[in-house]
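>>> test case, fold it:
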Amino acid sequence: MGYRTFMPLFLPKTTRKYTTQQANNNRFITALRFVVENVNGRLKQWRFFDKVVQNSSLKFVHGYLSIVASLINAYRPSFINDTSHDEELAKAFFERKDMINDLEKNLEDKDIMKARQWLKYDAAQACPDFPILTEEKLREFTLGVFQVKQARSYTVEHLDLDGEYEIRVRKEDKQLLRVNLQSKHSARKNYHILIKYNDETGTGACCQCSVGSRTVGTCSHATSVIWYLGIARHEPDKYLTTRSSKYLELFEDANHYSSESPDDDNTLYTLAD
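Got it, this is the predicted structure:
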């Protein structure tokens, strides 16, 4: 058929992260694979397909699959609605494929990473010259939407009780930033992230996580830092109100709710956004 097949490289147990080239190659694969995974996810929403199919049912699988696929095609929205930027996206992938992540050496340099080399700030007031971004502009840098969707949850978890976002600025280079984020998958893991920015070359990022050295897009940790500095801190009421505070507001409103309301039986309850 002329097809060439690829699969992501597995990380050896003796290695903590992929090289830049390995991480870039993996990103090429996962960027194309998501459509297949989304199709499988939709199929598995049907009870018959969300479990192992018994041998006795194999003769019916083709017919069932045809019916389900027809229903999905008829009544569900398409996975990809806008293809107008596909060529630009593909070009950006190939342009960055062989790029070197210049920040990786800094991240591995123990002298540079020593605490005395950095000044601690609340990021809400730090780096006033950091470029203001739109989500579309951020997606051009991340080359994907998943990392942008994850940015808010990582950011909210990094905020302290006073709503401050701790960031460190290098003494010798005010446009080199360092943030320490906790992994969402393990409370014992923390990742150092370096962000480099200026008006001419845009933004560069490197993270200690397994895919943090790639130049084809960025990991979720680095994306969350850029998202906070370039977008969220400029509109905190829109982006940084935690879901828990919304639930507390619901409880406070409940104190004033009358159980004798004549319309109680007609009330529809929904989860808060």
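
>>> from here on, just use CA atoms for contacts and neighbour counts.
Will do.

>>> so which residues of the stretch 101-250 of the chain form strands?
Applying DSSP state E, counting those that start in this stretch to the stretch 101-250 of the chain gives strands spanning 118-122, 166-170, 173-182, 190-198, 202-207.

>>> those strands: which one's closest to A23?
A23 lies closest to strand 202-207 among the strands of the stretch 101-250 of the chain, at 11.9 Å (C-alpha to C-alpha).

>>> that closest one packs against which elements?
helix 103-108, strand 190-198, helix 220-230 (3 or more C-alpha pairs under 8 Å, 6 or more residues apart in numbering; DSSP states H and E).

>>> quick one: buried residues of it?
Neighbour-count burial for strand 202-207, counted by 16 or more other C-alpha atoms under 10 Å, picks out G204, A205, C206, C207.

>>> quick check, the third one in contact with K105.
I take that to be C206. No: C206 lies out of contact with K105 (C-alpha atoms under 8 Å); the separation is 9.6 Å.

>>> circling back: turn the strands of the stretch 101-250 of the chain into TSV, including distance to S66.
Output for these, formatted as TSV (distance: least, C-alpha to C-alpha, whole Å):
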stretch	distance to S66
strand 118-122	56
strand 166-170	53
strand 173-182	45
strand 190-198	46
strand 202-207	44
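
>>> how about this one, so we can line them up?
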Amino acid sequence: MENMNELIQPGDVLIVDRGFMDVSEMLDDLGIQAEMPKILPKGQKQFTTEEADASRLVTKIRWVVESINGRLKQWKYLQNVVSNTQIPYIGDNVKLIGALCNKYKPPFSTGEKDNDQNLGCKNEGTVQEKNDLQERVAREGLHRRICSWKKIDADDSLPCFPMLSEEDLRNITVGVYQFKLAKSYTQEHLNDESEFTIMINSDLANI
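Next comes the predicted model:
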């Protein structure tokens, strides 16, 4: 750990998960900047917009690491706990598995540096944007207003809702991270009949 600073360049930021919380102070003492997803303080019901955006940015960056880990764990050797007897060999074995993945698996990166750079800038930009909807809800007291909601279906859709292409959705969600989670998000909201219920309210304009 004492030699870690030799691996860190000025301006580097370590993106870590919550398991590093216990060593966060030590990293600070070493002058190493580390970012991890936020943890909701006790008694606080939800993150502020700024906290949620910052935490989401860290998660998006870590998603790349978790994707790589997931690919490595497709190999039986790394699927379960590795025995201590493998300690002398595990480094070389992981390198070998990584080389095979690089050779025969499709790359995670598009290889388009400019697009990746633009995506990173867009991610940073969204963190600094204010939440206009939240401000309107608070300003007009909409969270305390009793409204009439109705369920819609294909025959009773929203005529004013924009038709979005896959490219539009990728731009809105800033990459593929939310796309990958969309299936599990949808399943969480299915009812017992496997229906996805959408409720609308037409009393409030532009919401």
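
>>> on average, how far is the longest helix along the first structure from the matching bit in the second structure?
Counting by DSSP state H, the longest helix found in the first structure is helix 20-43. Its matched residues in the second structure lie on average 1.6 Å from helix 20-43 of the first structure after superposition (mean C-alpha distance after the TM-score superposition for the first structure).

>>> and that helix, which residues are buried?
If you call a residue buried by 16+ other C-alpha under 10 Å, then helix 20-43 of the first structure has these buried ones: T20, Q21, Q22, A23, N24, N25, N26, R27, F28, L43.

>>> so which of these comes closest to L194 of the first structure?
Closest approach between the buried residues of helix 20-43 of the first structure and L194 of the first structure, by C-alpha to C-alpha: T20, at 15.0 Å.

>>> residue in the first structure matching K45 of the second structure?
Matched to the first structure by TM-score structural alignment, K45 of the second structure sits across from R16.

>>> excluding its backbone neighbours, what's nearest D53 of the second structure?
Nearest non-adjacent residue to D53 of the second structure, counting by C-alpha to C-alpha, 6 or more residues apart in numbering: V127, 5.2 Å away.

>>> hang on, that neighbour packs against E51?
No: V127 of the second structure lies out of contact with E51 (C-alpha under 8 Å); the separation is 9.1 Å.

>>> next, the contact list for the counterpart of K73 of the second structure in the first structure, please.
In the first structure, K73 of the second structure lines up with K44, judged by TM-score structural alignment. By C-alpha atoms under 8 Å, 6 or more residues apart in numbering, K44 of the first structure lies in contact with D50, K51.

>>> ok, N55 of the first structure - how many residues close by?
7 (other C-alpha atoms under 10 Å).

>>> my bad, should have said F196 of the second structure
14.

>>> quick check, it in contact with Y185.
No: the pair F196 of the second structure / Y185 is not scored as a contact, 10.9 Å apart, by C-alpha under 8 Å.

>>> could you measure I67 of the first structure against W46 of the first structure, distance?
As judged by C-alpha to C-alpha, to the nearest Å, I67 of the first structure and W46 of the first structure stand 11 Å apart.

>>> no wait, H85 of the first structure
Distance, H85 of the first structure to W46 of the first structure, using C-alpha to C-alpha: 33 Å.

>>> do K13 of the first structure as well
37 Å.

>>> before we move on, back to that, nearest to H192 of the first structure, of the buried residues of helix 20-43 of the first structure?
T20 (16.6 Å).

>>> surely the closest one and D102 touch.
No: between T20 of the first structure and D102 there is no contact under C-alpha under 8 Å: 10.3 Å.

>>> quick one, what contacts S148 of the second structure?
Taking C-alpha under 8 Å, 6+ apart, we find S148 of the second structure in contact with N201, D203.

>>> H85 and W46 of the first structure: who's more crowded?
W46 (11 against 8).

>>> for A124 of the first structure, see how far away that one is.
For W46 of the first structure, the distance to A124 of the first structure equals 46 Å [C-alpha to C-alpha].

>>> Y3 of the first structure now?
Y3 of the first structure sits 50 Å away from A124 of the first structure when distances are taken as C-alpha to C-alpha.

>>> F94 of the first structure now?
35 Å.

>>> neighbour count winner among those two?
Between F94 of the first structure and A124, counted using other C-alpha under 10 Å, A124 has the larger neighbour count: 18 against 13.

>>> tell me how many other residues surround L177 of the first structure.
Around L177 of the first structure there are 22 other residues, counting by other C-alpha under 10 Å.

>>> isn't it right up against E166?
No: with contacts counted by C-alpha under 8 Å, L177 of the first structure stays clear of E166, the gap being 10.8 Å.

>>> find residues that contact each of F196 and Y185 of the second structure.
The contact sets of F196 of the second structure and Y185 do not overlap (C-alpha under 8 Å, 6+ apart).

>>> burial count for F60 of the first structure?
Neighbour count of F60 of the first structure, defined by other C-alpha under 10 Å: 9.

>>> and A34 of the second structure, that's in a strand?
Yes: counting by DSSP: H, G, I helix; E, B strand; the rest coil, A34 of the second structure is part of a strand.

>>> residues contacting it?
Neighbour list for A34 of the second structure: V13, L14, I15, V16, S24, L27, D28 [criterion: C-alpha under 8 Å, 6+ apart].

>>> excluding residues flanking it in the chain, which one is nearest it?
The nearest residue in space to A34 of the second structure (C-alpha to C-alpha, 6+ apart) is L14, at 4.5 Å.

>>> tell me the secondary structure at the one you found.
L14 of the second structure - assigned by three-state DSSP - is strand.

>>> about what we covered before: most packed of the strands of the stretch 101-250 of the first structure?
Mean neighbour count (mean count of other C-alpha atoms under 10 Å) peaks for strand 202-207 among the strands of the stretch 101-250 of the first structure, with a mean of 22.

>>> quick one, that strand and strand 173-182 angle?
Strand 202-207 of the first structure runs at 40 degrees relative to strand 173-182, counting by axes from the mean of the first three to the mean of the last three C-alpha atoms, to 10 degrees.
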